[in-house]
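J.: Just a sequence and a predicted model for now, questions to come.
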Amino acid sequence: MCVTFFTLSEPGFKLILAFNRDELLDRPTLSAHWHDFVGFSSSPNTPLTDDGRPYPVKNEKVKPLEIVGEGQGRVLSGRDWSSTVGGTWLGITKDLKVGMITNNPRTPPAPGVQSLKTPPSRGKLLRDFLSAAPQLTSPPGAAEYLTSHHPTSGIYEGFNLVLFSLAKPQPDIGYLTNRPQPFTFSGLNRIQDLAGPKGCIGLSNLPIDKKWPKVKEGEERMAKTLEEWKSASEGIDELIERMFSVLSPSKQVECDNDITMSTTISPVKLGQDVLFNKDPTNTLTRWGGTRTATVIAITEKGEVVYVERDIWVLGDDGEPTRGTGERKFKFQGEISCS
């Protein structure tokens, strides 16, 4: 049940984006790092680094602040360790391709739209866009990539996919969903038609033109926060911190509808057959909630700041605890003047 807010309208910036990842707390995951989407073994329990060594990172519980520049690989993202696909939910490349995906489980498919009995991983859609080799004569941009996947998008479970190609002065932006039926559009003007105040756009687990209360409120909160940041004449570090505050509002989740109101999801027990489980005899429950919050800021000059914070993690006793880890990356993106 992820949620994101972003704007392409803030002067001096190509993109400002804030993203909460809501997921099962025990789902094997790698934190944000530089890589090339290679190195996963045939077993989802034994991922390998890009040079073939066993990956040392599992579900980090406590990790101190890391400030990292450019590393090996061209992709900066977390990775899903529960599948050999090794896809992601949010990422950026050195040539300023940015992508994010949320699931869309509540919108029923239209007649004739049916995912496969064993559907492919939705994270693969984002992985393949971000990992497209930049040395290709003409690697696909956001709109081209989405158009090419439109015909086969129905085989996946419900999703929203937003892609950006930001190396050039004119941004290439697109959106693809497969619920209730496959639908895609591209172009700055088209996506700005869906914007809230001050060009701020929110998206969660419905199609982009259907907005839960937390999405509408988040758009307004982001717009107000940007105005306050400008009025205070603060720098980019303060901007990043303010964007985390946009992601922070939390409401106690006691029923299904509360998810539509809460931007940060406090841990809830999810049952096998019901969304929320309060039966102590049901041992098939798993903790879910907001695992990480991420803010990405890209200036007009292509300077990138990417910060990922742990929000909720599982403690050694298997119970949820507040995360303290943070990964901070700064690098110069590859930009083009034409």
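T.: Structure's in. What do you need? Residues are numbered from 1 along each chain as shown.
J.: can we go C-alpha only for contacts and neighbour counts from here?
T.: Will do.
J.: can you tell me the helix or strand for P139?
T.: P139 belongs to no helix or strand when assigned by DSSP states H and E.
J.: and what of K14?
T.: Secondary structure from DSSP H and E places K14 in strand 13-24.
J.: thinking in terms of the whole chain, how far from its middle is that strand?
T.: With CA atoms, centre = their mean, to the nearest Å as the basis, the distance from the averaged C-alpha position of strand 13-24 to the chain average is 5 Å.
J.: so G99 touches G91, yeah?
T.: Yes - contact status for G99 versus G91: in contact at 5.6 Å, counting by CA atoms under 8 Å.
J.: joint contacts of the two?
T.: Counting by CA atoms under 8 Å, 6 or more residues apart in numbering, the residues touching both G99 and G91 are L130.
J.: V246 - that's part of a helix, no?
T.: Yes - assessed with DSSP: H, G, I helix; E, B strand; the rest coil, V246 lies in a helix.
J.: Surely S248 is in contact with R242?
T.: No - applying CA under 8 Å as the test, S248 and R242 come out as separate, 10.0 Å apart.
J.: Give me the distance between Q181 and S115.
T.: 11 Å (CA to CA, to the nearest Å).
J.: try this one side by side with the last:
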Amino acid sequence: MCIAAWAWQSHPAHHLLLLFNRDEYHSRPTRPAGWWAAAEADGKEILGGRDELGGGTWLGCTRDGKLAFLTNVREPSPRVGAKSRGELPVRFLQGNQCPLEYANELAKEANQYNGFNLVLADVHSGNMAYISNRPEGDSVVQKVLPGFHVLSNAAIDCPWPKALRLGQSFNRFAATHDGAEISLQHMVEKLMMDTVKADRSMVPDTGVDPDWEYQLSSIFIDTKKGEARYGTRSMAALAVKLNGEVTFYERYLESSLWKENHIQFVLEVAR
């Protein structure tokens, strides 16, 4: 289901600071973050994890300064046979459209997918856009303004308890770490491993079973649905400095062991 918090064009040393937890069934095959390209990409690589069933991603970026990340919208009865939402970030990252152009084009076909929230950014142009296909039949497209934002499984900046909790802790962390050197590993450990659940009276009513909603109300999730284990499979942090240096940190679960990725690169100069 996933949750993200980010500072966009509002930190004294960074264009972007992003935190992202990916929640999924533990049985779903997944590749950890690395550089990869789909066959039709003509060599343009994406840095991110990869869903081995659908072939897409939930979070990715490119050397030319593009970024995309995705969360599902919580709904009781997802449509069987809908297109894979993981392809939506990939199409943007491999394409040449700006964030708002892509979002407006996607709105024309958004009903082919189950509920999603998608954030798109171009660091070089300083543009960020958000699109959601819920409520059904009425896609929302908007520019994301500089500042601090949170996204879970409702609309952007929706005040769900877990979103409020993460937003407040992220703001406090950023305020006390305003220099260029920020430990992304420390950010992840301090903010994204939070297992505190919401008070049951504050759990949102999304149409799913209230007890299941309660189990999903923490930032870090580890639970079961029937016999299937479900929860946070990876935690990522991405930092883009004003000088173009990019650091990607991932802590991911593989065969019941937590492992780490540290990847750094420099943005290509805008053409």
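T.: Sure, I can see it. Quantities reported herein were computed from a predicted structural model and do not represent experimental measurements.
J.: what's the TM-score here?
T.: Aligned and superposed, the two chains score 0.86 in TM-score terms (TM-score structural alignment, normalised by the length of structure 2); 257 aligned residues with a CA RMSD of 2.5 Å.
J.: hmm, back to that, next, the mean deviation of the strand holding K14 of structure 1 compared to structure 2.
T.: Its aligned residues in structure 2 lie a mean 0.5 Å from strand 13-24 of structure 1 after superposition (mean CA distance after the TM-score superposition for structure 1).
J.: R74 of structure 2 matches what in structure 1?
T.: Aligning on TM-score structural alignment places R74 of structure 2 opposite P105 in structure 1.
J.: With adjacent residues omitted, what lies nearest to L188 of structure 1?
T.: Closest residue in space to L188 of structure 1, ignoring its immediate chain neighbours: I173 at 6.3 Å, by CA to CA, 6 or more residues apart in numbering.
J.: That neighbour against Y145, yeah?
T.: No - counting by CA under 8 Å, I173 of structure 1 stays clear of Y145, with 10.5 Å between them.
J.: what about these two, which has more around it?
T.: I173 (25 against 17; other CA atoms under 10 Å).
J.: Confirm that that one sits in a helix.
T.: No - counting by three-state DSSP, I173 of structure 1 falls outside a helix, being strand.
J.: what residue of structure 2 takes the place of it?
T.: In structure 2, the residue paired with I173 of structure 1 is M128, using TM-score structural alignment.
J.: Contacts only, for its match.
T.: So M128 of structure 2 contacts P99, L100, V119, L120, A121, D122, K143, V144, L145 (CA under 8 Å, 6+ apart).
J.: ok, now with 10 Å
T.: Listed by CA atoms under 10 Å, 6 or more residues apart in numbering, the contact set of M128 of structure 2 reads 8-9, 66-68, 98-100, 119-122, 142-146.
J.: Equivalent analysis for V215 of structure 1, please.
T.: Taking CA under 10 Å, 6+ apart, we find V215 of structure 1 in contact with 3-5, 196, 201-205, 208, 221, 260-263.
J.: how does it look with 8 Å?
T.: V215 of structure 1 makes contact with V3, F5, G202, L203, S204, according to CA under 8 Å, 6+ apart.
J.: Need the counterpart of it in structure 2.
T.: Using TM-score structural alignment, the partner of V215 of structure 1 in structure 2 is A163.
J.: ok, then the element right after the strand or helix carrying its match?
T.: Secondary structure assignment for A163 of structure 2, by DSSP H and E: helix 161-176. Where DSSP H and E defines the elements, the next helix or strand beyond helix 161-176 of structure 2 is helix 184-187.
J.: That following helix against structure 1, how far on average?
T.: With mean CA distance after the TM-score superposition for structure 1, helix 184-187 of structure 2 departs from structure 1 by a mean of 3.4 Å once superposed.
J.: In that helix, which residues are buried?
T.: For helix 184-187 of structure 2, a neighbour-count test (16 or more other CA atoms under 10 Å) marks L184, Q185, M187 as buried.
J.: Please report how far K190 of structure 2 lies from A155 of structure 2.
T.: Distance, K190 of structure 2 to A155 of structure 2, using CA to CA: 25 Å.
J.: of those two, who's got more company?
T.: Between K190 of structure 2 and A155, A155 has the larger neighbour count (other CA under 10 Å), namely 21 against 13.
J.: check contacts around the more buried one.
T.: Contacts of A155 of structure 2 by CA under 8 Å, 6+ apart are N117, S132.
J.: measure it to N243 of structure 2 for me?
T.: 32 Å.
J.: again, but for G49 of structure 2
T.: Here G49 of structure 2 is placed at a distance of 25 Å from N243 of structure 2 (CA to CA).
J.: re the thing from before, turn the contacts of V215 of structure 1 into TSV, including distance to S82 of structure 1, neighbour count and secondary structure.
T.: Below are these laid out as TSV (distance: CA to CA, whole Å; neighbours: other CA atoms under 10 Å; DSSP: H, G, I helix; E, B strand; the rest coil):
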residue	distance to S82 of structure 1	neighbour count	secondary structure
V3	21	26	strand
F5	26	24	strand
G202	28	28	strand
L203	25	26	strand
S204	22	26	coil
